[in-house]
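Novice: Predicted model and sequence follow; I will ask about them next.
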Amino acid sequence: MNNTQAVSFLDATLRKVYPQDFEYRQLAEERLEQLTMPRWALGDLLDLAVDLAGMTRSLRPPVARKKVVIMVGDHGVTAEGVSKYPPEVTAQMVRNFVRGGAGINALARQAGAGVCVVDVGARDDFADLVREGAIMAKKIGHGTANMVYGPAMTRTHAVMAVEAGIEVANALAAEVDVLGAGEMGIGNTTPSTAIAAVFTGRKVAELTGRGTGIDDIQLANKIAVIEKALTRNKPNAKDGLDVLAKVGGFEIGAIAGLILGAAAHRKPVIVDGFISTAGAMIASSLEPFVRDYLICAHRSAEPGHGALLDALRLRPLLDLNLRLGEGSGAALAMNVVEAAVAILTEMATFAEAGVAGPR
């Protein structure tokens, strides 16, 4: 596939993204106003129900079929000592996901959700897992380049990463109602922080967190590494693909594509934590209406996450001091999404209950 075809495929997806349906939002609000409880007593849960009606054009939003998609990619910047763990852990965790032994597997099972692992940029080829159909193979490269010395990837590869995520969304659209965006990639809080700095204009030191649990010396190094990468590459905040190419990651681009593809199919997509929200920021820079299909699972312990949420005008459903990644928060939030739909579809109205309405 040449670059012209890739861009035209991306553009075709962007043209399919529309705002939420105002009529269904209005109908949902009217019903929720009449429920047998004080007005809007369930607060954000009711706001979520209205959003789901607008996203899906339905007063009975389909949410039963759920899947967490874990995009996987490695990062050349790990050579700078920005993570507590070596890059080999990425491949180890992929195999743990496949075995069903990771945190996301337990949380997904509890939520009744499936887990789909997609290799878009890991160092390992996972030939056996691909052969067995245990993971989806959408590899763009064997990890990004070290962004301290130049762009993390070419612009063509950035487009291909987004395109890969769209392809995953298209492949799952017929069998999934709600998508959760997760990730795995040692070192990926570093490019996510760089992305946050570009789009928010805030200082790197304010946005940089401890990721896998680095100490003060490592944190100072991580801040310096991000600042060097931004100075060297000068990503353009008005061009999301430029930002992705210069300081992003393959899995971050694929998350952006997953979000764009989900929105094109009018599917809600639950964004997990910091890295997934960096992907959402890239997606929003390409098509602002994707925000209408985003559900923020939780507020991460990473300081850069809050800055991105503010930029995207997203309110997290949960605040549990999570920092695992993998889509863990998205799996937890799927329970909240189902609860919102249950309120919209199952609670009696004052009229149905034969009592006086709210005053």
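Specialist: Nice, I can see it. Everything quoted here is computed from the prediction, not taken from an experiment.

Novice: switch to C-alpha atoms for all contacts and neighbour counts from now on
Specialist: Noted.

Novice: Residue 87 and residue 184 touch, don't they?
Specialist: No: at 10.7 Å, residue 87 and residue 184 do not qualify as touching, with contact defined as Cα atoms under 8 Å.

Novice: So for the two, which sits in the more crowded spot?
Specialist: More neighbours surround residue 184 than the other of residue 87 and residue 184, with 27 against 21 (other Cα atoms under 10 Å).

Novice: Just the element for the nearest residue to that one once chain neighbours are set aside, please.
Specialist: Counting by Cα to Cα, 6 or more residues apart in numbering, residue 184 lies nearest to residue 72, which is 4.8 Å off, once chain neighbours are set aside. Here residue 72, judged by DSSP states H and E, is contained in strand 66-73.

Novice: got a list of contacts for that strand?
Specialist: The contact list for strand 66-73, computed with Cα atoms under 8 Å, 6 or more residues apart in numbering, reads 90, 94, 108, 112-123, 142-144, 176-185, 249-252, 254-255, 326-327, 330-331, 334.

Novice: Now do residue 23: how many residues are near it, please.
Specialist: Neighbours around residue 23, by other Cα under 10 Å: 13.

Novice: For the helix or strand where residue 190 lies, report the contacting residues that lie outside it.
Specialist: Using DSSP H and E, residue 190 maps to helix 189-200. Identification of contacts with helix 189-200 by Cα under 8 Å, 6+ apart yields 77, 82, 202-204, 207-209, 211, 222, 226, 230, 235-237, 243-244, 247-249, 274-275, 278, 281, 304-305, 307-308, 311.

Novice: Second structure for comparison follows:
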Amino acid sequence: MFNVQPLSKQFESEFWSEINNKTKPLGALGQLETLAIQVLNIQSEIHGKLIKPVQINYPHLLVFAGDHGIADYGVSIAPSAVTGQMVNNFAANGAAINVFSKQLGWQLDVIDTGILQPINSISIRRQRLGCGTKPFHIEPAMSHTIMEQGFVFAKALVHEKFNEGCDLIAFGEMGIGNTSSASAIMSAIMELPAVESVGSGTGIDQATLLKKQQLIQQALDHHRIPKENVLDILATYGGFEIVQICGAMLAAAERKIPIVVDGFICTAAAMIAKLIDPNVQDYFIFAHSSGEQGHDKMLQWFDAKPLLNLDMRLGEGTGAALCLPLIQSALAFYNEMASFEQANVVNVVSDI
């Protein structure tokens, strides 16, 4: 369903040459330099030539919301009804992601992938796969047919945004119980016990944490899915929002759009996406190291170095949203910073 091409990186040596001749010591801008190179590689792949200036003109952030059957079994401090309440808050522009998107210049869409009760609002896009998933410690969260429909929805949405001019994309999520899904996905792929992947989520107490770990371990023991069976893992443990985020990541990479990967939930979707098509990682920009237990191990699995570490664990795409100025700064220095020759500054590095 997806066909992601690896980056050829045909102009990467030219990009590095130009960056290394800017008026600075070699490597002095750290991760901004490698970030610039990554976006430059993607942009040059689209155009088939060196281009300048390289800019982000239409960044888009998609927040996918869905409910989870396992939430009814005591894995969160909040009931499933809070998912819908928060979606209403998104529609009213009252959530953190609304504030950050407005402040920083993201175009924002909120997608109902299957919350318990549909919301009648022109601000909410409907791509519903049901009224919440099944409790995955008892039975698979969804069928393969439903999962595949989620991929269809996600691909169509990303292609729509691409046709509108989207040149940077990020994803957020909302769903009570979705850290349970992400933990189960992580454990299944990395072959880890639940105690190593399950964290406190929204801030649960010790008794609830133990209950959450027990239920997820029960699910892992019950289903026993080999790590190679990635679509089975997604259908069994995933949420409707995680399925559509995964599909949207693959669709964005297929269209050669850089992808900003948010925290724990979105990184679980990214793990699935990479196992479906390893080339997708060429397009991943890892936003931040979440405060959720297990996220650092996920990032190590990708051999990824995130841009930020702010102990955030809100979700919604908030960590990804905050990275837009860093990406813009990486491109700005490439576009505008003078070379040693232009500035009439002695290139001490070259003279050594």
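Specialist: Received the coordinates, thanks. Please read all numbers here as calculations on a predicted model, not as lab measurements.

Novice: And the aligned residue in structure 2 for the residue nearest to residue 184 of structure 1, how far from residue 127 of structure 2?
Specialist: Aligned by TM-score structural alignment, residue 72 of structure 1 pairs with residue 65 of structure 2. Applying Cα to Cα, to the nearest Å, the value for residue 65 of structure 2 to residue 127 of structure 2 is 10 Å.

Novice: How about residue 266 of structure 2?
Specialist: 18 Å.

Novice: Show me which of these two is the more surrounded one.
Specialist: residue 266 (25 against 21).

Novice: Do you have the strands of the stretch 151-300 of structure 1 handy? List them.
Specialist: Here the stretch 151-300 of structure 1 has its strands, by DSSP state E, counting those that start in this stretch, at 178-184, 269-271, 294-296.

Novice: quick one: which of the ones you listed is nearest residue 52 of structure 1?
Specialist: Proximity to residue 52 of structure 1 (Cα to Cα) singles out strand 294-296 among the strands of the stretch 151-300 of structure 1, at 9.4 Å.

Novice: Read off where the closest one ends up in structure 2.
Specialist: So strand 294-296 of structure 1 sits over residues 284-286 in structure 2, by TM-score structural alignment.

Novice: what about that stretch, how far off from structure 1?
Specialist: Compared with structure 1 after fitting, stretch 284-286 of structure 2 deviates on average by 0.6 Å (mean Cα distance after the TM-score superposition for structure 1).

Novice: Give me the contacts around that stretch.
Specialist: Under Cα under 8 Å, 6+ apart, the answer for stretch 284-286 of structure 2 is 35, 258-262, 304-307, 320.

Novice: So which of the residues you listed is surrounded by the most neighbours?
Specialist: That'd be residue 262 among the contacts of stretch 284-286 of structure 2, by other Cα under 10 Å, with 31 neighbours.

Novice: Contacts only, for that residue.
Specialist: Going by Cα under 8 Å, 6+ apart, residue 262 of structure 2 touches 170-172, 286-288, 315, 317-320.

Novice: cool, residue 111 of structure 2 as well?
Specialist: Residue 111 of structure 2 touches 62-65, 124-127, counting by Cα under 8 Å, 6+ apart.

Novice: ok, the residue nearest to residue 184 of structure 1 - how many residues close by?
Specialist: Neighbours of residue 72 of structure 1 (other Cα under 10 Å): 31.

Novice: So it versus residue 268 of structure 1, what's the distance?
Specialist: Distance, residue 72 of structure 1 to residue 268 of structure 1, by Cα to Cα: 21 Å.

Novice: thinking again about what came up before, now a PyMOL select for only the buried ones of the contacts of helix 189-200 of structure 1.
Specialist: Restricted to buried positions by 16 or more other Cα atoms under 10 Å, the PyMOL selection for those reads:
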select buried, resi 77+82+204+207+208+209+211+222+226+230+235+237+243+244+247+248+249+274+275+278+281+304+305+307+308
